[in-house]
Structures are given as structure tokens and as C-alpha cells.
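In: Coordinates for the following, if possible.
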Amino acid sequence: MEQPNIFTLQKDTSLLKKFSEIHNSIYANDGLSAQQALDEMLKVLFMKVFNRKLRKNWFWIDEKEYKECLDNNVSNDFTERTFELWEKSKKDFTDIFEPNEKIKLSLASLAFAVNKLQHIDFSDTTDAKGLAFQKFLASTEKADRGQFFTPEPVINFCVEFLQPKPHEKIIDPTCGSGGFLFSAYQYLSDNFQTSKQEIIPNLFGIDINKTIVKIAKMKLLLECNTNLNIVAQNSLEDLDELALSFGQQIENQMDIVLANPPFGTLGKITNEKLLRKYELGYKWQGENTNYFKTKTLHTGQTPEILFIERCLQLLKEGGRMAIVLPNGMFENPSLEYLRYFIKQKTKVLAVVNLPQETFIPFGTGVKTSILFLEKQTSQVLKTCEVSEPKVFFGRVTKLGYQGNKNGNPIYQKDEFGNLLKNKNKEPILEEDFSKIIQDYKQFQITNEIAIETENSFTFPVAELTGRFDFDYYAPQNRKLLNKLTSQNAVKLADLCEIVKIKSKKLSQANETVDYIELSDINTHSYEIINATSYLVHELPSRASYEVRENDILTAVAGNSIGTNKHATALATKDYEGSICTNGFRILRNCKVDLYYLLYYLRTEMFLKQVFMYRTGAAIPNISDYDLGRILVYLPEGKVLQEISEKVRYSFELRKQAKEEVEKIRIEF
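Out: Below is the predicted model of the structure:
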């Protein structure tokens, strides 16, 4: 047959299917991994895109050539034409292909791919080719555990939250497969009468992984039919070098930054030259609202912390950013200097907490939140127009997809189990991103939310302390603290000694001691029910504190702290001299009746405060400082005495019950 005319190609409505067929064929027949198959498929797609620039169509195969490739794995004309096209394509995309890079496909697979794509017009402006490629990528990335995938609902939420405008410059310094840039492009196309030619020059992306950059470029090339400002570089490196890659200045030039930086998996940045480029590459000292940068470099700093500063460096004054971060960034006491740094440089617009299952379909269960900021100088912050500026807090509980490895969509149903549909007769996702957006837009206008809920509330910026996490400022927790304060509740540290000094017994290596773990507590009866004997040198490293009779042990670490399974116990004479784990703190020399305090440590008043103060994703814990400032409600003397007597009596009854059981003897 004759070669197809490149200017009379046709629109294809089954492009998603074709993408999948090509990828699956390569994967099945060429012995490549799913990722390698995707990489080779991208080479074919870039050849197809470049072919548009040529006066003569080189991207085609006729029936005779196709049969030769499939039957004999040889076709001289097709091979010569296609590999010449590949060499020319590499020269056009020098930023993503090496000069000596080869096509690793068998001739049969290459012919199959060209045959599938040759009649499709990639320049057609009405066809959602980028969307088809995005859907194809979603299934491919999920199958490969989604190493560079951010869930689409999270991406779209961040973009709509920041409400980009035409001609605003938008950058993603960890762009992955281009999800944020693609969403921003769609948002601007849908909400403004703005042409592709006006939008595309204002979209910028950086990623360290060349394969991922190829994906991002292809996704937007297919949708926009023009080249993109996306480069394969380390976005933490020198800003001048990055500017050269883009051919324009980027520092302090961006209106919007969207980012989901890598965290928790890549280790720390230890390169001194790189660390010196960042204020957060240095150690900070201080406390509360008075931190300062020292002259001492960190020996290693986590990438996500440096990315926060890099994002701020990219933003112009008044620029806005959304960044997905692990919850430790919002709450861990050791990172209070980081939150101080952020408050000095920005106006905190919002914090939106995501459920733990958000990233499970894509390979990780890390708890995350989204931080929304506006870059401002201290002077601008001081002259803010709003008399009492507030921070918006939101919590997503319904993602619109299952929090398992499949991540299948979840749709709204009526009381009879029938799918609810929108005006376009499409099923409606079960999600609450939309409601949070609606609440935020109202907040932008009025500085308030009409009805505060457990999922949306505001909090005065002036009262924002050293933490940014949702639970810490949740209305129900603030109401509890206010009520306790109004009732003249007393701090726990003012009521008793909190033991934090390790036992001297731990220096006697061959002494035998009884050791108490968190699991040795009966959480329902306030009792220690077991202790295990060890030689001191055999004890776990967490063995710490020596127990005395009438000590109260209460848990400060573990998933159960602040829940109804929180471990608290009274030490009896039987456990005098035992050693307990540092997962407990010992309360000693109490100024209030022991049995009342024991009771209080099981009430919602106490547990809610622990849950509010606790930090850490892998192993939640509460710091000694926060434990000490937990408020203890002390009722009037008579009520307190009655509670104490009842708790004491319950211990006496249990003791009597044990004694009665021990008296039982069976003669045999």
C-alpha cells in the first residue's frame, strides 16, 4: 500500500486501547520489564511526534513490510526508514535522549507499534490524546507500584485549591509524570478562554529521572501538540544551572509551585556543597518563637525539608504553593525550627490532612497532609489587611477510591444501593475534596466558614504555635482545653514527679531484674499482670526506669496511646525494683490521691489530650513536655474522694478474688 499522507491522518477514539496493546505486546514478546517496555514505547511515541515536523512521512509500514517483520524479523526498507527517523528524533529531543541511545525492541514489536499508530493524527486539537495517555499510565504505574504517581484526586484538589489564573507561571520541581502540570493545563483550559499557546509557555517541570521526564513530556505533547518546559535535572541543584536549562530565570519568578517531593525512601542529602545553598541545610537552635540558624551544617538533611525551601526560592512575592508532606513535618517536636522558618517566610494559607490510605494504591502507607502557603516578607505579614487572619484546616476522609492496592473508584449510592449520577449521567465519586474546596472558597471571601465541622475549621494565625497538624487545632480538642482551663484544671507536671532518669541498676550487667513491657499491662484493670526476668546485660535497649510501689505507669509511645487501649497501671509491692520500658513514664510523689489520678488517666478528658499531642507516624509518641502540660480536672473534694474510694475498693476486691482462687485445692 502507499504510505499515508501525514496531513490526512484521522482522529482515533480508541487510543487508550492502542497504547495498552502496544505496551502489552512489547512486555510479552521482548522479555522486558513493564518499566523497560514503557521506556521503549516512549521512543516510538517520540518518533511519531517528531515525524510531524518532517515534510515527508517516515512513520509508516505497509502490509508487505509488516508481514516481513512478523514472519522473518527483517525488512530492509522499514528498518532503514525507521532507524533514520529515530536518529533525527534524538537530535530534536537532546534533553531526554543520549546520542548513543538505541531502540531495544525486536523488529516485530517495532513494526507492531508503528502499525498501530501510523494512521493517528497526533496534531488533532480536539482529541484528548493526553488524557488517554494519562489513563494508560495510571494502570501501568499501579501495576508497577506507582513509584512516581500522585493520586489524580489529590492533584486536582491542589490545583483547584490554588485557583491558577491565565499567564501565571506554574512549576513542579518534582514533576514525576507531569500530573500537576497536566491538571493545571486542564483547569486553565476549562475555566478561562485561554489558548494552548498562552498556557504552555507558563508551565515548568523538573525531575531527576530521565524516563519520568520522557513520560511527562509525552503526556503534555499529546494533549497540547507543542514542546514543554520540562527538564531532567536535580531540582535541588544550583538555580542558575536550572535557569540555563529553561533559557530563562526561574528564581523568584513563579506564581505557583505544586509539589509532591520524594520522602522517607531516598535517605538524607549529605553533599556539603549542596547543603550550603540552603538555610535549612544548617542546624537551627532555639525554642518556641525564637529560633536562629547556626553556622553548623547538618551532616545530612532529608530531601523534603530542602524541597520546602527550594519551592519558596522559586516563588515570587505573593506566590502560592501546595506541597504534600509526611505528617511528621507538621507535628514532630524536633522539626519545630522548620515550622518557625516557614512562618517567617510565608503566610500559612491552609493545612489539609489526608487519610493514611491515600497512597496505599501506589506503594506506601505514609500519613501525609498538604501544606498551602503564600510567600511573603515579614513586613508584608505585619501589614496584612485582615484584622485577624486565620488558617484554614481541612480533613479528607473520603478519597473517591479504595485504600487498597487496587485503588478502585468508590461511587455514591442511594438507600437502595443504586449508583447516583450527575447531570451528564456519570456516576458520582464518594469523596469530600469538593466540600473542602467549597468551604475554602467561602473562607477566602469572609475569613470564616458558615458551619465549622470535624472536616473544616479555621484558626487564628496569631495563635498558631509550633505545630501545624490538623488534630492539634481541631475544634473539639480546643473546646476541651478551654473547658478544662475554665474549671481550673491543673497541669500533670504540677501534680506529680514525671520520672525520666534511668535506673542505676542498668550499670550492673550481671544482676537479675524483672522487666515490664507495654504488653504486660491489663488496660482494663490498671494492673501489671506480668514481668519477665533478665540479666541486665540481656535487657532490651529500651529498658529504662526503676519501678517503686505505688508508682503509676502510663504509656507514652505506641499505636494505642490516646485510645481506649492506652496502657496505665498502678505498681504494687510485687513489682518493687522492676525495670520498665521507656515506652512508659512513671508518675511518682503525687499531690492528689493516687486512685483518683489512676481513674483520670482512663477518662476521655485525658485520652483526647494525649491523642491531640501525640506525634510520629510509624510509632506515635507524646513528648515529656506535652505529657507534663496535660490538664487534670480536679472535682470538688467530696466528689474526688468518692471516686478515689471506689477505685481503691475495686483493687481490694480484685486482691480478695485472687486470694480466694489461690485457696482452692483439688485433692487427687
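In: can we go C-alpha only for contacts and neighbour counts from here?
Out: Noted.
In: residues near residue 347, how many?
Out: 24 (other C-alpha atoms under 10 Å).
In: Which of the three states applies to it?
Out: For residue 347, the reduced secondary structure class is strand; criterion used: DSSP: H, G, I helix; E, B strand; the rest coil.
In: Sketch out the helices for the stretch 151-300 of the chain, chain order is fine.
Out: Assignment of helices within the stretch 151-300 of the chain using DSSP state H, counting those that start in this stretch yields the ranges 152-162, 179-191, 196-199, 210-224, 239-246, 272-275.
In: How about the stretch 501-650 of the chain?
Out: Listed in chain order, the helices of the stretch 501-650 of the chain (DSSP H, counting those that start in this stretch) span residues 594-600, 604-613, 624-628, 637-663.
In: Include distance to residue 491 when you put the ones you listed into a markdown table, please.
Out: Converted to a markdown table, the helices of the stretch 501-650 of the chain look like this (distance: least, C-alpha to C-alpha, whole Å):
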| stretch | distance to residue 491 |
| --- | --- |
| helix 594-600 | 12 |
| helix 604-613 | 11 |
| helix 624-628 | 6 |
| helix 637-663 | 17 |
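In: Next, the structure of the following sequence, for comparison with the previous one:
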Amino acid sequence: MTTTGPPGRPTSTGQHFTPEPTAAFLWEQIRSVMPPVLPSGKRLRVVDPAAGEGALLRPLDGVQTDLAIGLEIDPVVAKRGRKVGVEVGDGLLDHQLRAASFDVAVANPPFGRASDLLTEDQWRQLGSRRGPSIWGEWSANSRRRFASRPLEQLFVECCLELVSVGGWLALILPDGLLANRRSQAARDWILQRARPAMIVALPSATFRRPGLHAMAHLVLLKRKTTDHGAPQGDRCWLVQRSSARLDLSSLMATISTDLQQARDGHKIEGISSIDPGRLRGSRWDAGYWQGQEQTHRWSPKIRDAPLGDFVEHLTYGPIVTGSKPTHVADGIVSIRQGDFTGTGLRLTQALRVAVHGDHDPQRSRVRCRDLLLPRSGAGALGRNRIGVYLLEEEANIGCFVDRIRLAGINPFYVWLFLRTQPGWGQIKAAFNGVGTPNINFEEIRSLRIPQLSPERQDHVEAAYKQRILPLHVEERADTTEQAVVEFSALIHELEQLLMGKRG
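Out: The predicted structure follows:
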């Protein structure tokens, strides 16, 4: 959320205020890992260095604590949280918060680049620091080096400093910190100092309102006894549940109930656990790990290989700066994201562009049996829209479509496998970064494909052409619906075959 801060401060403070159901869920998870009674009658000491209106302290109202304090840099916002312990202050730099003096640190820190969110005075104070930081060693030119770093990383470091050894951190963090490759060093830095106990992908509705759509995870961490050691202790729970058509309060309540069932030993779809040590050098987002698990969903008797072993040529569509493609009646077909449907390509209304023009380079020409994959977009890649080109006439592709030419494997089999749960799970896990789904060449090549016999693969192609293609090309509402049903049935049959449940 954008707010107006004190004079000299950037107008954007990167705030995303926490909804009440999310705050309640956060505290349910903290209570699930902490002892019900603290030693020697001790009461909780809780801190929130990015308190906003005090949403994460409000669930403590009526709970016995020695201290519950929140700091908020915006005086107008802080005033609204005064009743739950919010004071005006800079949570990153305020010295009234004593290091290692709290049992629990909670925070939904501002998301964004440091250069957009920090004032001149804050940079000066940060520049006087000495020693290692989540961003690296501070020096005279730190501002230039760290200007593009995400500020939320510094708040994680702050929270780790505030809690005592064995204390807990419950942090709402943007997906980028957990998923982006450039944040790997920060994730490993955290892992040296804390043990992840739970990583929950928050529903997309959590921070969605006009002008705002931030995707985030709740991360529950326990500060370790020593820095730089291996992750210790119990497994880390990973939660990525489908955002069913429920309101946020109902969604969070459902996730909480399902988590408790999973802890009790029940298998719950969308909830799994891993050894925290596996997080080193890897992504942390729950969807990634659920996708990794999908590779174990076919029979151990079936060997697999990376798709890259069969890629003869992989390219993307033309990117022409300052030029939009225009329709040319007698031009060549340009296959774009909107031409993909759930059962294949539909090109009757496809754009045609000038032959050999800027939007028809030879390198991205499409031939019959090429596998085509939209490489971005919630409506295409995000819905697993893939297809095999069936026409003898050459075509080309738009800038957001990748052409994959395969050798030694049936492209129809690869297509349909990527629509199965193990295949789609891998694609979702490969989505790089946050926001609009994207997949790059390296991630495409890394997809693991179970190796069925050539005869089995050809059978998949024949089944598609006999059962689905005639319905797909009709383009009537009734046949389109029937094609979807048949396609789903064929995918299910392939899944059963891969799991050894079908001969």
C-alpha cells in the first residue's frame, strides 16, 4: 500500500497491511510450535519492527505478555495501533529495541527496493554498520551496491537480531525472496541462522485490492543456537493449497485445520514436509517443492530423462522493438498465446503477418509436429496451455511463445505428459520468480520426462487423434465440451499408466 510518510521520506513505504484472518492464522501457527506454558511462569515478549496499524499484535489482545511492542515509522498509521502497543519509531534502526530480548518477532515488512524506500538519513545510519549483513559487508560505497536490494531482507535480519536463541520469527514475505534466483544468497544467509519450520503460500486474495496484488508466503523460523551451522531439528512443513472460491477467512481456517490433520499423520493434498537442510542452495516457495515431489509420482520401474536430452532446437518468437504485428491476409500464420486452448491449437482466427518480415524470422518458423509452449502469462502458461502444431503449412510464433523441436521422443506424448499432474507440477515448480508466470529455456530443458516405450508413446498420439482431434476441430460448444472431457480422460489414463496401475 502507498502511504505518505514524514518529510524527507519516499512517499511509497511499501506497506501491505495484514488482513485479520491472516494475522489470526499466523498466531495459530506460532502457538502450534511453542510450549503452552513458558518456563518459570515467564510471559511472552513480542516485537513487530514493521507494525503498521498493529494487525499482527492485535491477536495478542487479552493474552498475558511481559511486553508486546510494535514500531511504525509513519506517525499517522502508528496512531491507529496505539491500543495494541504500536509506537512511532524506525524498526530497522531504533535502539529502544534491545537485541536478543524477545521470544517472538512478527512482521509483515515493506516490500520493495531499498532505493525506493530508505531516506538519506537511514542510508547514513546503515552505512555506519560494521560486520556481515544479509546484504553483504557494509562499506563506504554500500548505498550504490545495495540500492536495488529488497528492503524486506533487511527486516528479516533485524528480526533475527531481536529474538533470543531458540526464539521464533513469523514473517510475511514476498514470493520473490523465496523464489527468485538473485535472492539465493539471502535465503542461505537466513538458513545459517534459523531453522524453517513452516512455509505457507498465502492465498492470492490476501493482498489483492484495487492498485495492489502482492503474492506472499508466511515463513515460520526458529533462531538456531549457533550461526553457520546446518539446519537442525524437525521437518519443515510446506503448504500450497488451491485458492478455492472461499472468502479469505474461510480459506485460512481450512488451511489451519488441514495443517493440524497433516501434523497428526494424515495425507493432505497441498501439504508436505521436507528436511530443512534441503533448502540450502534452493528455492523455498511451497509450490516449487510440491512440483519437485511430482517427479516421484510415476512407477520406480520407469526411468526418466530431462527434456533437454531430446531438444533438437529451442527458440522463442520474434521480439521487435517499437513494432506491433499487423494482420496480412495472405501472410504466414503467427501463433500467439490466445491461440492455445485446453485441447490444442485453434488457428482459424490466427493472426497472419508479412512473409519474411520482421515478425517472421526464419529461426522461429514452425513445422508440423513442433511442440509449442507459451512461456509466460497467467492465461496461457499459468493454465498449462500447450500444443503440437499439426499443419503441413509453415507458421511462425509470437514473442511470448517458445518452439520446441524434439528428436527421439514423440511430441504428442510429451505434450500430454506435461498435462498430467506430475508434468504440470514440474512446470508450476519451474515458474521463475513472482508475478506473471514465466519459464525459461533452462527450466524447460530440466523437466523430467518418464521414458515409455516408443510404442506406448505412439499410442498416446493415436488416441489423441482418434478421440479428441475430431471434436476439437469442430469448434462448436457441445463438441468443445466433449473434447475437454475426452482430453481429461486420456490424461487420467496416462497418469494411471505411469503409476503402474494400467497395463
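In: Residue 342 of the first structure: which of the helices of the stretch 501-650 of the first structure is closest?
Out: Nearest of the helices of the stretch 501-650 of the first structure to residue 342 of the first structure, taken as C-alpha to C-alpha: helix 604-613 at 20.8 Å.
In: Show residues contacting the closest one.
Out: In this structure, residues lying in contact with helix 604-613 of the first structure by C-alpha atoms under 8 Å, 6 or more residues apart in numbering are 471-472, 477, 480, 561-564, 566, 600-601, 622, 626-627, 630-632.
In: Go ahead and build a ChimeraX selection from the buried members of those residues.
Out: Those of these that meet the burial criterion (16 or more other C-alpha atoms under 10 Å) are gathered into one ChimeraX selection, given here:
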select :471,472,477,480,561,562,566,600,601,622,626,627,630,631,632
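In: quick one: what's aligned to residue 53 of the second structure in the first structure?
Out: With TM-score structural alignment as the matching criterion, the partner of residue 53 of the second structure in the first structure is residue 177.
In: Quick check: closest non-adjacent residue to its match.
Out: Using C-alpha to C-alpha, 6 or more residues apart in numbering and skipping residues adjacent in sequence, the residue nearest residue 177 of the first structure is residue 216, 4.3 Å away.
In: Report the contact partners of that neighbour.
Out: Listed by C-alpha under 8 Å, 6+ apart, the contact partners of residue 216 of the first structure are 175-179, 230.
In: who are the neighbours in contact with residue 303 of the second structure?
Out: Residues touching residue 303 of the second structure, when contacts are defined by C-alpha under 8 Å, 6+ apart, comprise 450-451.
In: So residue 24 of the second structure versus residue 51 of the second structure, what's the distance?
Out: As judged by C-alpha to C-alpha, to the nearest Å, residue 24 of the second structure and residue 51 of the second structure stand 15 Å apart.
In: what about the two, which has more around it?
Out: With neighbours defined as other C-alpha under 10 Å, residue 24 of the second structure and residue 51 compare such that residue 51 has more, 32 against 19.
In: surely that one meets residue 92?
Out: No. Taking contact to mean C-alpha atoms under 8 Å, the distance of 11.6 Å between residue 51 of the second structure and residue 92 leaves them out of contact.
In: which residues does the aligned residue in the second structure for residue 574 of the first structure contact?
Out: The criterion is TM-score structural alignment: under it, residue 574 of the first structure has residue 393 as its aligned partner in the second structure. If you count contacts by C-alpha under 8 Å, 6+ apart, residue 393 of the second structure has them with 367-368.
In: I am finished for the moment; much appreciated.
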